[in-house]
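K.L.:
Sharing a sequence plus its predicted fold:
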Amino acid sequence: MSDGRGLADAPWLNSGAAARVLALLNVDGEEARVIGGAVRDALMNTPVGDLDIATTALPDEVVRRARAAGIKSVPTGIEHGTVTLVVDGQPFEVTTLREDVETFGRKARVAFGRDWRRDAERRDFTINGLSVSADGVVHDHVGGLADIDARRVRFIGDPDRRIAEDYLRILRFFRIHAAYGAGAPDRDGYLACIRGRAGLAGLSAERVRMEMLKLLVADGARQAVEAMADGGLLLRIFGGVVYTGPFAAMITAEAALRRKPDPVLRLGSLGVAVTEDARRLAQRLRLTNAEAKALDSMGHRWWRLGGMEESVARRRLYRLGEARYRNRMMLAWARAPRGADPALWMALVTLPERWQAPVFPLKAADFMARGVARGPALGHVIALAEDAWLAQDFPLETDAVQAIADQTVARFGKEHGLYG
């Protein structure tokens, strides 16, 4: 059914690759519609992502029509009725209408059908169960339009059954609520997620990582994360303590800096107090090498960064480099005591935007010319000289630099008697 609203003005319905696919499938007694997230996003005036298409035509017929029209087809999930059509370089998943015969976790045995209502009823949430036909008419068989108006994320049918079909839907419930919902999560869905939380253990780490990183940067992430923590869900995912206060503070800090939400920063604020936490999260979520290294660096002695004078902060920036300095400083800010002056933290975090560390002006040859032989002693002397250079606030004048070299060599030689 439809309540009269439509998407006749949607550009992807009127021209372009999607319109071509719909025209290909909407003949000879078959019907095709755009379904799911694209319809939801268009109705909620948010950017539309991938366009998925459902059809009454069987997969073999979809392939036959595509071949006749010179369109590339890829059998990406043909056993479940999905064929990917590539038009002008743009892929479209085209799936034959289905109904579940038997479900067991992520897998399902399906039968192809021609009933749009039965197909909609097997989906996850009401706002994802909408479809739009080529004429722009929106079809709603599950109450999705009312839930869009209410900004409510609600499971289709029995929440416990929907979750048992795929436990990743627990994370999707909170992620989609964070992106599209308002207020507290739907109570029936929330309680079903709590009842089904043991099923999270059977999910692959890669799928959990993908959903969590998307959730953490959604507009409503703070409220969704707090609800997940209260329901004991994050403990199952993280395997350790979570810190909702620093997570909220990180969101506030990013907003103060007018910076795009960073999923790794937010993950660190939520789950990392020490480097051991970072390593546990990297393993449990199968983070990429870059994500794991960033998280590990954030957790390393972040507590030493508060209340620094800028001269000390410059030395930290020089040692850490811009990315590690900024990330660690952001975690320190998020975990700072309440009442800390945000202006001071903003000045420290934005230091890389105002000051660029110079290159250490002394080379190995400078010390070898002063009698230091190659080997461990040379490296030690260079490190001591660099420390002295930092302590003197990065001087670059020739006299000051040469004096540092002379003094370092003399001190080291006197203490160790290794040369001269």
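P.N.:
That came through, no problem. Remember, predicted model here, so these are calculated numbers, not experimental data.
K.L.:
Every contact and neighbour count from this point should use C-alpha atoms.
P.N.:
Fine.
K.L.:
Counting neighbours, what do you get for residue 25?
P.N.:
By other C-alpha atoms under 10 Å, the residues close to residue 25 number 23.
K.L.:
The biggest helix by length in the chain: which residues count as buried?
P.N.:
The longest helix of the chain (DSSP state H) is helix 398-416. By neighbour count on 16 or more other C-alpha atoms under 10 Å, the buried set for helix 398-416 is 401, 404-405, 408-409, 412-413.
K.L.:
Run through the neighbouring helices and strands of the host helix or strand of residue 76.
P.N.:
Following DSSP states H and E, one finds residue 76 within strand 72-77. Packing partners of strand 72-77 (3 or more C-alpha pairs under 8 Å, 6 or more residues apart in numbering; DSSP states H and E): helix 59-68, strand 82-87.
K.L.:
Can you tell me which of the ones you listed is nearest to residue 146?
P.N.:
Residue 146 sits nearest to strand 82-87 of all the helices and strands packed on strand 72-77, at 29.1 Å, using C-alpha to C-alpha.
K.L.:
I'd like to check the angle between the helix or strand that the closest one is followed by and strand 72-77, please.
P.N.:
Heading C-terminal from strand 82-87, the first helix or strand you meet, by DSSP H and E, is strand 90-96. With axes from the mean of the first three to the mean of the last three C-alpha atoms, to 10 degrees applied, the angle from strand 90-96 to strand 72-77 works out at 50 degrees.
K.L.:
here's the one I want to compare it with:
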Amino acid sequence: MGRFHLAASRKAARVMVPRVMSTRVMSTRVMATRVMVDRVMEDSDGFPIPPLAQQIFALATDAGSEARIVGGAVRDFLAGRQPGDIDMAVAMPIEQAAEIFRKAGLRVIETGLRHGTVTVRAAGGASAPAAIEVTQTRIDVDTDGRHATIAFSADWQQDANRRDFTINALYVCADGSIADPLDGEADLRGGRLRFVGDAGQRVREDALRMLRYCRLMPTFASAGPDPEAVAALRAHAGLATALSGERVASELARLLVAPGAGDAIALMRDCGVDRAALGLSVDPSLLAHMPPIDPAGPFAAEGWLAALALIMPSGSAQPLADRLRLSRRDAKSLSMFDQLGKPQLAPQLAPPPDDPTIWQRAIWPLRRDGVNAGLVYVVATARTGGDVDLAHAATLACWDPPKCPISGTDLLSHGVDNGPALGQMLDTLEQKWVDSSFTLTRKELLAGL
């Protein structure tokens, strides 16, 4: 399509933005109800270019080259969504660009130099956004399904041709115009999520693109999964076995807390990507009871682990943690959500009509041990087939439990010998205090010794 000005391209445009997808899996087909929402894009709305990006534009132009904002931020903006992190491409070798940025006083971090990428921060780190990834325009010389050997190319068309999806091959230029070499905006408006060029080739270049397709499908494929994409996922699902656990975990962490997560997991299962990527088959059905999780709320760090506990076979936390190379803390949380989130616990954790101490008594041991009680409630409730109340879950997660008025020192001072018996006695007294709705005093608890 080439380049066009943002205001002209969006004049009186009605962008079909898919917002809601209901999850239902029937045999090998992914059935979903997709709600299309018309959104009128105003002429005055330009892409919000932050100062750091403006500086990179100017530096590239002064050097006789060109920089562009590219990818997901442009896609989301054109879809009427809040743009996320900004990525840029520059039509010069990355070493040359990095030197220009440094001379201009910018901080350059060589996060992926051999892949043609650096991270650029404003002087003092006060700019918004705090950092921008800048990548040279490039072509792939060789790929192995996990990593690519790249080479510089100043050709923007070739740079677009190596990207994953047409809707991610959209660029904002320095003058505010949109460069759309692959008709990505037409796909965006039509609710089509398509690989660039040959879908099978794109997947063979990087098998993680299969998981990424599943993640983006609920939001950007209102017309339904692309048949060529689905065929490529089925044909090449086995390539996901070679992906690093960290890359798979990073993609899952975003997928599982997003709207339409059940549909995304259903597509993974339908195509066999789940077993290849995770080493086991998953069941998306319980995700229908779990609303999307706010990435900035009390479940930001571990919400995806609760969703993972819902889709995995019960008891498989350890092999899954090993496959995903989870940190010790995340592995423990996944195991705790699986073990503690039993359906029989759900009534004790549910929002009480008149007595909040019911759930407080139930979760006190969890909060004492550092377990996110709100996510235990999420797992337990979803396993009963009930709908999760995230507001109540947040209350559980943020509750500041009272401190038990007695300790082991108190028992020692009352003549109890140090040893296993002391621990058992302390547990008994703590439970007695919890059962009293936290009302018994230290004196009352020690009176029976």
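P.N.:
Sure thing, it's come through. All values reported here derive from a predicted model rather than from experimental measurement.
K.L.:
Once they're superposed, tell me the TM-score.
P.N.:
Superposed pair, TM-score by TM-score structural alignment, normalised by the length of structure 1: 0.81. Supporting alignment: 395 aligned residues with a C-alpha RMSD of 3.3 Å.
K.L.:
picking that back up, with structure 2 overlaid, how far apart is the strand holding residue 76 of structure 1 on average?
P.N.:
Compared with structure 2 after fitting, strand 72-77 of structure 1 deviates on average by 4.1 Å (mean C-alpha distance after the TM-score superposition for structure 1).
K.L.:
Quick one: residues in contact with that strand.
P.N.:
63, 66-67, 82-87 (C-alpha atoms under 8 Å, 6 or more residues apart in numbering).
K.L.:
Going by neighbour count, which of those comes out on top?
P.N.:
That'd be residue 83 among those, by other C-alpha under 10 Å, with 25 neighbours.
K.L.:
Now do the contacts for that residue.
P.N.:
Residue 83 of structure 1 neighbours (C-alpha under 8 Å, 6+ apart): 59, 62-63, 73-77, 93-95.
K.L.:
Considering those residues, which possesses the most neighbours?
P.N.:
Neighbour-wise, these (other C-alpha under 10 Å) top out at residue 94, 31 neighbours.
K.L.:
Specify the local secondary structure of the spatially most central residue of structure 1.
P.N.:
Ranked by distance to the mean C-alpha position of structure 1 (C-alpha atoms, centre = their mean), the top residue is residue 213 at 2.9 Å. Of the three states, residue 213 of structure 1 takes helix under DSSP: H, G, I helix; E, B strand; the rest coil.
K.L.:
Once you drop chain neighbours, what's closest to the residue mapped onto it from structure 2?
P.N.:
Per TM-score structural alignment, the equivalent position to residue 213 of structure 1 in structure 2 is residue 253. Among residues not flanking residue 253 of structure 2 along the chain, residue 304 sits closest, at 5.3 Å (C-alpha to C-alpha, 6 or more residues apart in numbering).
K.L.:
how near is the one you found to residue 251 of structure 2?
P.N.:
Using C-alpha to C-alpha, to the nearest Å, residue 304 of structure 2 is found at 10 Å from residue 251 of structure 2.
K.L.:
More neighbours: the two, which one.
P.N.:
residue 304 (24 against 16).
K.L.:
dump the residue contacts of the more buried one.
P.N.:
252-254, 256-257.
K.L.:
go on, residue 252 of structure 2?
P.N.:
Taking C-alpha under 8 Å, 6+ apart, one finds 211, 304 in contact with residue 252 of structure 2.
K.L.:
And for the one 5 residues further on?
P.N.:
Applying C-alpha under 8 Å, 6+ apart to residue 257 of structure 2 gives the contacts 292-295, 303-304, 307.
K.L.:
Ok, residue 33 of structure 1 next?
P.N.:
22, 53-55, 131-134.
K.L.:
Can you lay out those as CSV showing neighbour count and distance to residue 33 of structure 1?
P.N.:
What follows is the contacts of residue 33 of structure 1, written out as CSV (neighbours: other C-alpha atoms under 10 Å; distance: C-alpha to C-alpha, whole Å):
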residue, neighbour count, distance to residue 33 of structure 1
22, 21, 7
53, 27, 6
54, 26, 5
55, 26, 7
131, 27, 6
132, 25, 5
133, 21, 5
134, 20, 6
